[in-house]
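A.B. asks: Dropping a prediction and its sequence here:
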Amino acid sequence: MRVMLLVLGLILGAPGLAQDAADRVAPEGAGAGLFQVPALLEASAKAKAAGRPVKAENWMIAAANPLAVESGAKVLARGGTAADAMVAVQAVLGLVEPQSSGLGGGAFLVWHDAESGEITTLDARETAPLAVTPQLFLDADGEPLDFFDAVVGGRSVGVPGTPALMAEAHARWGRSPWPGLFTDAIRLAEDGFSVSPRLAMLVAGDVARLSRFAAIRAYFLPDGHPVQAGDTLRNPAYAETLRKLAEDGARGFYTGGVAEDIVARVQGVRDNLGRLSGTDLAIYRVKERAAVCSPYREFEVCGMGPPSSGGVTVAQILGLLEPFDLADLGPESAQAWRLIGDASRLAFADRGRYLADSDFVPVPVAGLLAPDYLKSRSALLRREDALPQVAPGAPEFEHALDWGEGRRGERPSTSHVSIVDRDGNALSMTSSIENAFGSRLMVRGFLLNNQLTDFSFATHDGGRPIANAAAPGKRPRSSMAPTILRRDGRPVLVLGSPGGSRIIGYVAKTILAWVDWGMDPQQAAGLPHLVNRFGPFELEPVADGLADELRGLGYDVSITDQTSGLHVIEIGQGLLGGADPRREGLAYGD
């Protein structure tokens, strides 16, 4: 009963949701104004406000902004596939939540194909330019730069992957005409869209950095003042870029005028010069990677492999917890959270040592998920209090043992989309430009990423090279964890979240809530976060009732807001969808 009160408290009391509006959703910063949702989605907004999952029979979508959800829903209603809907959704997201994802960023996609039953994972992570060296983020004295000194400007910009992923997914699994998938986004860019409270809040909190460069300053700070919630914002330059994509496909982005403008912008910041070239853009390719699939209870949990650390680390956490009866302990138990927290710490220790772009360093994925290895690591959890310290283990694959650790991970400015179409195809995609507003460089109406700061700034640790150090053409390690759970080869849960390196904890917790604690997708998305990555427990304010018990078990505890953006779809007799009450997103289906 107590956990249900906790969930209800988060849904009704957390910044992020209007409590009295039937057709409105107010995200964090709700005092700035209420966020209007399209009439089509009123029932979804009501369900979210009441803490209920959305129900559907044929198809469902859950994404981070109602305008994007509406655009994707139109595609699905016309018989489009989940891949078609994703293209439309991402095009709108790049306009209405540009601080989080867009054409200038990258993404990971997990796809379950209804016809073949196969899982495919596509890596559209940004790549380091060919001119990059491991010393990219070191100053003249060989010391790591301060984070924002590295971020703002051209140095942090990697080759964007999102446009290529949109085209690749559509070529593989789409059936709707490509040009028509951009119609809504082009219309909204030209006619204008209403600024959401979340976007207005983030603009207001970043005025100094947004003021650095003319294009982004003029867009977000017209007349020298931050845009306000409810303002109408138009972006005709973005509309023209989308027309180019619609007409020429991804080639229209990676070559020609758009590519030339990207290069000029990145190389034009004299006090923080970028290395990106036209060649880097022209040679970019989406990579199909081997899916990381591992068992948990009666389910198969499938996610992204390296350069994402998300799939492996989520799988490790679940594998370490497999021997324990979490269902009996329940989500109100401090001992349950001790197990979850220390399993996460052990997995993060391995993540820091071993996980990076497997095209450049040997990564022992099989060893990290081997049953005997997980069993030996799980035995460390058989105690009554917190582990005093954790260290990386020694999985089979001795070549990786020579690598040092690195903790740098992406900031929580990311977006997640979950889609199931009427054919039964399931898509889970997490996309990002890294920090809010990325590098603060704007080109043709979209923002460029700062994903290269996901590399370790240092090159060595204790004399050992760091696996996640920068290198030409390398993809930085990510924590993004788009995930599909299957039972007997059929998808049963589609989920993912933004949130930087906390993504791993958010996704693992949501799986545990659904599998072990019997929660529906909305309850699981709204369950308070208790995250432990490196030792201290980070608790949302609504979960502070467990703080003293966790301190008694030996943890340092901090109470902090956590803005995940979970989007969860359950597939059973019908479809159930949940959208994180901490943000603006909605689930909708038919």
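C.D. replies: Sure, I can see it. Numbering: from 1, shown residues only.
A.B. asks: can we go C-alpha only for contacts and neighbour counts from here?
C.D. replies: Will do.
A.B. asks: surely Leu281 meets Gly161?
C.D. replies: No - with contact defined as CA atoms under 8 Å, Leu281 does not reach Gly161; the gap is 9.4 Å.
A.B. asks: Could you check which of these two has the larger neighbour count?
C.D. replies: Using other CA atoms under 10 Å as the criterion, Leu281 and Gly161 rank with Gly161 on top: 27 against 23.
A.B. asks: Glu298 contacts Arg487, correct?
C.D. replies: Yes - if you go by CA under 8 Å, Glu298 and Arg487 touch, sitting 6.8 Å apart.
A.B. asks: Among the two, which residue is more densely surrounded?
C.D. replies: The neighbour count for Glu298 versus Arg487, taken as other CA under 10 Å, is higher for Arg487 (14 against 10).
A.B. asks: then this one, side by side with the first:
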Amino acid sequence: MIRLNSGLKSVAPALALLGLFSFPPAPAVAQDATPAPEIATGYAAKQGVVARKYMMAAANPLATEAGYRMLRQGGSAIDAAIASQMVLNLVEPQSSGIGGGAFLMYFDGKRVQSYDGRETAPAAADEHLFQDKDGKPLSRAAAIIGGRSVGAPGVLRMLELAHREHGKLPWASLFAPAIKLADEGFAVSPRLHALLDHERYLAQDPVAAAYFYDAKGQPWPVGHVLKNPELARSLREIAAGGADAFYKGRIARDIAAKVAAHPTNPGKLTAADIAGYRARERAPVCIDYKAWTVCGAPPPSSGGIAIAQMLGILSNKDISPYKPVNGMLNADAIHLFSEAGRLAYADRNHYVADTDFVPLPGRGVAAMIDPAYLARRAALIGPRSMGSAPFGTPDGMQVAWGTDTALDKPSTSHLVAVDGAGNGLSMTTSVEDAFGSRQMVDGFLLNNQLTDFSFDAVDADGPVANRVQAGKRPRSAMSPTLVFERATGRLVLATGSPGGSSIINYVAKVLVGTLDWGLDVQQAISLPNFGSRNGPTELEAGRVAPEVVAQLIARGHVVRQFDQNSGLQGIQRRTVDGQPVWFGGADPRREGVALGD
């Protein structure tokens, strides 16, 4: 807890009208063949939404509507998030749900809190979980598909903890929209249909096959009314009995049985592991950046530290003069942002893990975001790309760590809310890979979050910080973020995104766009995605001018252009006609919308 100052496949013409031009990739640039966490399903330009009282934004219109209804009833941002998450479980099952985990940032007008609902490894797990009999890392499919990759789900315990502290509406009432949709059905969206059509493993689970596909094995078409009576039953039990109905009853036993019974890849998760799960409240990671204080999630999320490092580095290398023109990025902006990202990701991949098990260097988070340390890191940025940045040596460094080899490609969703009291929330929620472990039970999918651990446990530099250990939480890139005015302590922005390890760059892009370049949050979200994860400089395919790409190559960048499927949501405090308003934005790359009064 941190206390703040008490004063506290869109058509080209549509893109052209907004200055969001599309270009063919430069032929001299290699393309990235690495699969994204979820496939891209088009780009539809969006306008921001203005509200004066409260606002909700989520990855699907039905989920946004559920949260919005709670706000209209006088509910808190926490109430809205719970209602929205339950509906996302139905309409976006590939991305999140009660079988997964989440990180949540909350502001109650005086203090910032960070809630950790990350999954935990079973008591029987060890560092060889994702290795074969010869100690070699398993393949992606062998690791993910089945019971081996399933951790104890955390999202419901986390939401219950947050609701106990900040909920206004009765717990049971928050489940009503999702139960109604599960009983009466909802229309399959274009995105869900496309993901089901692309998916190759989900139908191997008989329960999932019967739900998501027709008798011929084809995914349900767009508009098909899909009902989920099993989930309605589960949600009714949880609404009536609280999270204990999930963690200590029939549902926990069903999860454990499903995991153990997989015919080729059984897992180690037990009902006792699920019953023993605890959500945590942790101290958020906050850094002062120019006129603002930016707060994010601490370990086991790496997002808060990595974004703070990027901002701290950019404090020494001012990016503000390189504002996009008509939505078009220039080479100077991409260069500085990508080099800052390289440095931050180098530290992330070397040091960050579950701090209940593995210490951070020196003074912990403080050492990782120390201004003097980040100034030394920033001094490594020159006129040419460094290609691959070395990890740093924060003050007080005492332990040598190896380098992480996690798959780190989670399928995720994000939501933001501001309630009538001005309290704000940012929550990133995930089942990891698209459709998780491809195991369905009691109406929902189980996560495969354990593949966010490193598959290797040790290398020449020492033990890997993010190796598998019993009861440990795998490192995440989820980056729910809140921004405040330093002078007043007022909340000015809530944002976050899905997108695997690219989440850090997606969220940092919105922060630079709003705080450095003065864009509204919708303009910042709609900017081309770009950056580096300490490898190639990654650009959203067709969104950066060929001459800019050529300039980057001339400066030593190895450029990769591919679909970067973010799912950003944002709510920003702005002034319209002299009056404060909430301005909401949603990612053109997904189905999300913002609603408010």
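C.D. replies: Happy to help now that I have it. Quick caveat, the model's predicted, so the values are computed rather than measured.
A.B. asks: ok, and the closest non-adjacent residue to the counterpart of Leu67 of the first structure in the second structure?
C.D. replies: Here Leu67 of the first structure is matched to Leu62 in the second structure, going by TM-score structural alignment. In this structure, Leu62 of the second structure finds its nearest non-sequential neighbour in Val87, 7.0 Å apart by CA to CA, 6 or more residues apart in numbering.
A.B. asks: Against Lys375 of the first structure, how distant is the residue nearest in space to the middle of the first structure?
C.D. replies: With distances taken as CA atoms, centre = their mean, Pro498 lies nearest the centre of the first structure, 3.3 Å away. Distance of Pro498 of the first structure to Lys375 of the first structure, given as CA to CA, to the nearest Å: 30 Å.
A.B. asks: And the helix ranked longest in the second structure against the first structure, how far off on average?
C.D. replies: Secondary structure of the second structure per DSSP state H: the longest helix is helix 331-351. With the two structures superposed, helix 331-351 of the second structure lies on average 0.7 Å from its match in the first structure, counting by mean CA distance after the TM-score superposition for the first structure.
A.B. asks: Who are the packing partners of that helix?
C.D. replies: helix 303-314, strand 530-532, helix 546-554 (3 or more CA pairs under 8 Å, 6 or more residues apart in numbering; DSSP states H and E).
A.B. asks: so it corresponds to what in the first structure?
C.D. replies: With TM-score structural alignment as the criterion, helix 331-351 of the second structure aligns to 334-354.
A.B. asks: and Leu355 of the first structure, what is it in contact with?
C.D. replies: By CA atoms under 8 Å, 6 or more residues apart in numbering, Leu355 of the first structure lies in contact with 306-309, 363, 467-468, 477.
A.B. asks: For Arg187 of the first structure, state which of the residues you listed is nearest.
C.D. replies: Ser308 (34.2 Å; CA to CA).
A.B. asks: Need the nearest residue in space to Arg464 of the first structure, chain neighbours excluded.
C.D. replies: Gly404 (5.2 Å).
A.B. asks: Show me what that neighbour aligns to in the second structure.
C.D. replies: Per TM-score structural alignment, Gly404 of the first structure is aligned with Gly402.
A.B. asks: thinking again about what came up before, to the chain's geometric centre, what's the distance from the longest helix of the second structure?
C.D. replies: Remark: helix 331-351 of the second structure is offset 19 Å from the chain centroid, using CA atoms, centre = their mean, to the nearest Å.
A.B. asks: Show me which positions of stretch 392-402 of the second structure end up buried.
C.D. replies: 392-395, 401-402 (16 or more other CA atoms under 10 Å).
A.B. asks: hang on, I meant stretch 362-370 of the first structure
C.D. replies: 362-365, 367-370.
A.B. asks: Kindly report the same for stretch 416-426 of the second structure.
C.D. replies: Buried, per 16+ other CA under 10 Å, within stretch 416-426 of the second structure: 416-420, 422-426.
A.B. asks: In the first structure, what range does that stretch match?
C.D. replies: By TM-score structural alignment, stretch 416-426 of the second structure lines up with residues 418-428 in the first structure.
A.B. asks: Residues contacting the matching stretch, please?
C.D. replies: Taking CA under 8 Å, 6+ apart as the rule, stretch 418-428 of the first structure contacts 58-63, 76, 79-83, 85-86, 109-114, 416-417, 429, 482-484, 491, 494-496, 567-569.
A.B. asks: all strands of the stretch 301-450 of the first structure, in order?
C.D. replies: 413-420, 426-434, 442-443, 446-447 (DSSP state E, counting those that start in this stretch).
A.B. asks: Make a markdown table out of the ones you listed and add distance to His170 of the first structure.
C.D. replies: Formatted as a markdown table, the strands of the stretch 301-450 of the first structure follow (distance: least, CA to CA, whole Å):
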| stretch | distance to His170 of the first structure |
| --- | --- |
| strand 413-420 | 14 |
| strand 426-434 | 12 |
| strand 442-443 | 25 |
| strand 446-447 | 21 |
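A.B. asks: of all the ones you listed, which lies closest to Ala246 of the first structure?
C.D. replies: Counting by CA to CA, Ala246 of the first structure lies closest to strand 446-447 out of the strands of the stretch 301-450 of the first structure; the figure is 15.7 Å.
A.B. asks: Just give me the mean distance for the closest one relative to the second structure.
C.D. replies: Using mean CA distance after the TM-score superposition for the first structure, the mean distance for strand 446-447 of the first structure is 0.3 Å.
A.B. asks: Under a three-state scheme, what state does the residue of the first structure positioned farthest from its centre occupy?
C.D. replies: Computed with CA atoms, centre = their mean, the maximum C-alpha offset from the centroid of the first structure is found at Asp141, amounting to 34.4 Å. State at Asp141 of the first structure, reduced to three classes by DSSP: H, G, I helix; E, B strand; the rest coil: coil.
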